[in-house]
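[1] Sequence and predicted structure are below.
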Amino acid sequence: MEDRKKFNYQSVLMPILLAFVMAVSLYLGTLITQPQSESFFFPTKEQKISGLNKLNELLHFVEEAYVDTINKNQLLEKSFNDILQSLDPHSYYIPPAEFDEANEPLEGNFEGIGIEFRIINDTVTVISTIGGGPSEKAGLLSGDKIILANDSVIAGHNITNEKVMKLLKGPRGTNVKIGVLRKMKSETLFFTIKRDKIPIYSIDASYMIAPKIGYIKINKFAKNTYFEFLEAAENLKNKGMEKMIIDLRNNGGGVMNAAIEIADEFLDQRKMIVYTKGRKRNKEAYLATSKGNYHDLPLAVLINENSASASEILAGAIQDNDRGIIIGRRSFGKGLVQEQIEFPDHSAIRLTVARYYTPAGRNIQKPYNDGLDNYRHETYIRMEKGELFSVDSIKYPDSLKFFTPKGKVVYGGGGIMPDYFVPIDTIGYTMYLSNLHGNAVFQEFAFYYMEKEKKKLSMYKNLNDFKKLFQVNEPVLLSFYKYAEELGVSKTENEIKLSKKIIQNRIKAHIARYLWKEEGLYSVLNEEDIMIKETVKLLSK
């Protein structure tokens, strides 16, 4: 969803409803074989009715005469999504119950109590509290086990993340009373916590990854992303950054304006960043201003097959202006712009109203003519064709060829192709490793180890100290294998041999995450990341 202005929902919904009526009427006409009887609620053939009235009559007829009991409202809401998804893969309907959750990542905040939790052994366990947030102020601690929320028991086999979130989240200023079990305490402790706005951060990590090279990992583009980026970049500049890596891997996009504002930091005045146009939307160009602070800073942008939308706008602006190097694998290929239209009942639709084009004039939207399922699984098709392993597997027709100002060839029609291709790293990957990830064993073991070895881990003064000195040795590995076995993830000796180095890195990274949050996680993971290693090598030349 792109950050576009809202407009009257009726102007968009009316033609959609009319199309729905025509399609459903034709479809029903092919199915009804019973001789037509005169309806007491249908108008005569001579009477003319509007599409909207016809829809109401249709739903009323189904409700009155259909063989089984139906819910008219549910049927209507389902029809919205069916219609919208028949247009393109990125137009869809948001029911009232899902509206807040759908918009929170783009707004950059939600309303709740400010904890990170995991369900471990059927118990909601507090992993950490957000600094300065409601739970920290109330006195919740890492390791606390939440068993009650407003007199509702939240433990046992049936507990899910969704159920917990529903109980803990709520309007700002409202209270939730929770009961927790704490180590060394025999009785249940009770806390009344006043909900507040909780930030959702867009930047996972920012640190000096090598001498003079700063690294910023952006996980999404929200309304607050640009300001987070400015703060992170300024901090790195003060630490001696002379070159920058922006990591957009697995960033699915978000607010278009955030990507435009970040691109503006690197481009000279009047340089094209992106432009949009649609059937009912005039061409709108977004040009760089003079406010950018990093016009001359050497830059590398990392992308992969899950980098989409706003990520591709930023990568495309850098690539098409010959402003930096793009490293990784071909991006997702989403070149459509959505506007959100909100209804009085707190529902909404996100409707594709335009396509966006990179400065060289390319639209990077991949085809979606073969249906929604094929579109969603297109990255698997890339893997089957070998594209994630070899650049030679990627073929573009000459009709999709474009040129940058310096004459570099770039392509449209299906994502951003990097300047430097880095294949997916499969060395050491086994079914055992896949099952460890799928069952969240690394996360749970890291928390178990952290709770068990708090005194030992407290010896490390900072993250760099931890990275240099902490080792995942054989006793730690044996403890990990035993823990995984208890969670139902079994191993073979050959799998351990193949995956050992990755397992050691993942254990260390997740322990670092619990101690230093996302920056701890990525700074350890990146030590064994071949794309990061290749990028640092290129920037160091």
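    Everything's here; your move. Residues are numbered from 1 along each chain as shown.
[2] When you work out contacts or count neighbours from here on, use the C-alpha atoms and nothing else.
    Will do.
[3] Longest helix in the chain, please.
    Scanning the chain for the longest helix, with DSSP state H as the assignment, gives helix 493-525.
[4] And that one, how far out from the chain middle?
    Centroid separation for helix 493-525 versus its chain: 22 Å, with Cα atoms, centre = their mean, to the nearest Å.
[5] Identify each buried residue in it, please.
    Neighbour-count burial for helix 493-525, with 16 or more other Cα atoms under 10 Å as criterion, is recorded at 496, 498-500, 502-515, 517-525.
[6] for comparison:
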Amino acid sequence: MQMAQFAITNLYVDKVDENKLVEEAIIKMLAQLDPHSTYSDAQEVKKMNEPLVGNFEGIGVQFNMVEDTLFVIQPVSNGPSEKVGILAGDRIVAVNDTAIAGVKMSTEDIMSRLRGPKDSKVNLTIVRRGIKDPLHFKVVRDKIPIYSLDASYMIQPKTGYIRINRFGATTAEEFNKSLKELQKKGMKDLILDLQGNGGGYLNAAIDLANEFLEQKELIVYTEGRNSQRSEFFAKGTGDFKKGKLIVLVDEFSASASEIVTGAIQDWDRGVVVGRRSFGKGLVQRPIDLPDGSMIRLTVARYYTPAGRCIQKPYKAGEKESEDGSFTSYNQDLIHRYNNGEMTSADSIHFPDSLKCLTKKLKRVVYAGGGIMPDYFVPVDTTQYTVYHQNIAAKGVILKTTMKFIENNRKSLLAKYNKFETYEKDFTISEDILKEMREMADKEKITFDEKQYQQSLPLIKAQLKALIARDLWDMTEYFRVINQSNPSVQRALEILSSTEYENILKSGKRL
């Protein structure tokens, strides 16, 4: 490799970009190994680490892009933007005298202008509803926290609900804080929502699993050709070792999510509800390179306490496309849909050779990729139509929400001073739906009455949830949307009946 690089550098007829050549060579080599050994340049490393480290440096606003304009949903509490008086509903139209509205600038370019080192200053031009002239603010950038928890609330009088979106540096701390708050409100049982959670730090997964397991119970172990077996045990210091526990997973729950779920299932600590998880069980070791770039090299595999390998099958070095990507591996979820796995538990079959037994109740569980739930919940396709897909993909539902909020924020907050009142009394009116349909027409989305009526309950739920999020926060969004989430509703039914005990005792998958 070094000899080839030396020859090209010193003998090749034209001048070449050596760094680019080396990068491409590394990428091609890693593509011969497995789907998760990857190379990231210095800029990619920084972006990749921000959500897991738990903070970034910027102005501190939640925002959406609406018609080429940055629309502030909420300023971060006690963050730099809130401190200078920027409000929900403001539109940021210029950064340091450079227009960012109406100029077709990418979201990434806008974010790069708003973010910057702590204590650096940025000048923002704001358009505010009801104010004729633009407003000017000087914001001093600061560290902005990124939270792992999307929602935490009492979903029923004795049942708490916590949703985690990733496993980062602050996940265990956030979870423990929310857990104690819910316990003060009388929580006895818990629904832990890991749907769509793509993973993160191993230590965060271990710390979370520790909340549920007894001392010296194995959480996960790793093993590889040149990596000795490493075992990770619960300390027994968790705050929810008793009480019913349901874990929600789906086909996008991966890695750290699967470690937690597998440990809970293998120790018969709780019931897993949903669909088979993604199946990402390869351990990557980060290798930092001198220029700030990084190789993440697979060195071992994750195994659950019962000895199940979490990783789904792949063919090492298999190249099925020009860029060397693992096409069949990446299309696994499509294959699951086509094979009927997403809609029928009867379509899922595991050979007896992959059979394992749980640690306490000796229930049958299977290896072979991902965590198979104890209670299967199919994808609900009844309300999804092409019309709904189009209005969602083109941002029509989101834009309808933004426009409604912009015109009615003050009156809504005055009328619904508490979320509970909003949840009970607010309904999506025909005027809002008419506005949405007209917006869809402008986006050249063909209206289909039958499909519209079929998707209407879903559309109304999404609109109401998004309005709640913009008036309050993500917890309120999930308090609305969970009312139509099949897995959440099934979990509540299991907890309120004898099914929970029956699933654990019988070992049968339902």
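    On my side now, so go ahead. Note that the coordinates shown come from a computational prediction; the quantities given were computed from them, not determined experimentally.
[7] So after superposing, what's the score?
    Remark: TM-score between the superposed chains equals 0.93 [TM-score structural alignment, normalised by the length of structure 2]; 487 aligned residues with a Cα RMSD of 1.5 Å.
[8] Report all helices and strands that the longest helix of structure 1 contacts.
    Helices and strands touching helix 493-525 of structure 1, by 3 or more Cα pairs under 8 Å, 6 or more residues apart in numbering; DSSP states H and E, are strand 203-210, helix 431-438, helix 441-452, helix 463-469.
[9] so the first one aligns onto which residues of structure 2?
    With TM-score structural alignment applied, strand 203-210 of structure 1 matches the range 149-156 in structure 2.
[10] again with the second one
    Residues 386-393 of structure 2 are where helix 431-438 of structure 1 aligns, with TM-score structural alignment as the criterion.
[11] So what touches the matching stretch?
    Here stretch 386-393 of structure 2 makes contact (Cα atoms under 8 Å, 6 or more residues apart in numbering) with 397-398, 440, 445-448, 451-452, 455, 459.
[12] so what's the closest residue to F63 of structure 2 other than its chain neighbours up against?
    Closest residue in space to F63 of structure 2, ignoring its immediate chain neighbours: V72 at 4.5 Å, by Cα to Cα, 6 or more residues apart in numbering. Contact partners of V72 of structure 2, counting by Cα under 8 Å, 6+ apart, are 61-64, 87-92.
[13] Pull out the buried residues from stretch 48-56 of structure 2.
    Buried-residue list, stretch 48-56 of structure 2, by 16+ other Cα under 10 Å: 51-56.
[14] actually stretch 421-434 of structure 1, not the one I typed
    421-424, 430, 432-433.
[15] Stretch 33-43 of structure 2 now?
    For stretch 33-43 of structure 2, a neighbour-count test (16+ other Cα under 10 Å) marks 33-40, 42 as buried.
[16] Okay, and which of those residues map to helices?
    In helices, judged by DSSP H, the following of the buried residues of stretch 33-43 of structure 2 are found: A42.
[17] how about the buried residues of stretch 48-56 of structure 2 in CSV, adding distance to N197 of structure 2 and secondary structure?
    Output for the buried residues of stretch 48-56 of structure 2, formatted as CSV (distance: Cα to Cα, whole Å; DSSP: H, G, I helix; E, B strand; the rest coil):
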residue, distance to N197 of structure 2, secondary structure
P51, 13, helix
L52, 13, helix
V53, 16, helix
G54, 16, coil
N55, 18, strand
F56, 20, strand
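[18] M372 of structure 2: which of those is nearest?
    Within the buried residues of stretch 48-56 of structure 2, proximity to M372 of structure 2 (Cα to Cα) peaks at L52, which comes in at 26.5 Å.
[19] Tell me the counterpart of that closest one in structure 1.
    So L52 of structure 2 corresponds to L106, using TM-score structural alignment.
[20] what does D473 of structure 2 give?
    D473 of structure 2 maps onto K517 in structure 1, by TM-score structural alignment.
[21] So T174 of structure 1 is in contact with T192, correct?
    No: with contacts counted by Cα atoms under 8 Å, T174 of structure 1 stays clear of T192, the gap being 10.1 Å.
[22] so what secondary structure elements neighbour the host helix or strand of A491 of structure 2?
    Using DSSP states H and E, A491 of structure 2 sits in helix 486-495. For helix 486-495 of structure 2, the elements it packs on are strand 245-249, strand 271-274, judged by 3+ Cα pairs under 8 Å, 6+ apart.
[23] now these as CSV including mean neighbour count?
    Below are these laid out as CSV (neighbours: other Cα atoms under 10 Å):
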stretch, mean neighbour count
strand 245-249, 27
strand 271-274, 26
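[24] Now do the strands for the stretch 151-300 of structure 2: every range, in order, please.
    159-164, 189-193, 218-223, 230-233, 245-249, 271-274, 282-288, 294-303 (DSSP state E, counting those that start in this stretch).
[25] what's the answer for the stretch 1-150 of structure 1, then?
    92-94, 109-112, 115-120, 123-129, 145-149.
[26] picking up where we left off before, same for the helix or strand that the helix holding A491 of structure 2 is followed by, what does it pack against?
    Sequence-wise, the next helix or strand downstream of helix 486-495 of structure 2 (DSSP H and E) is helix 499-506. On a contact count with 3+ Cα pairs under 8 Å, 6+ apart, helix 499-506 of structure 2 meets strand 271-274.
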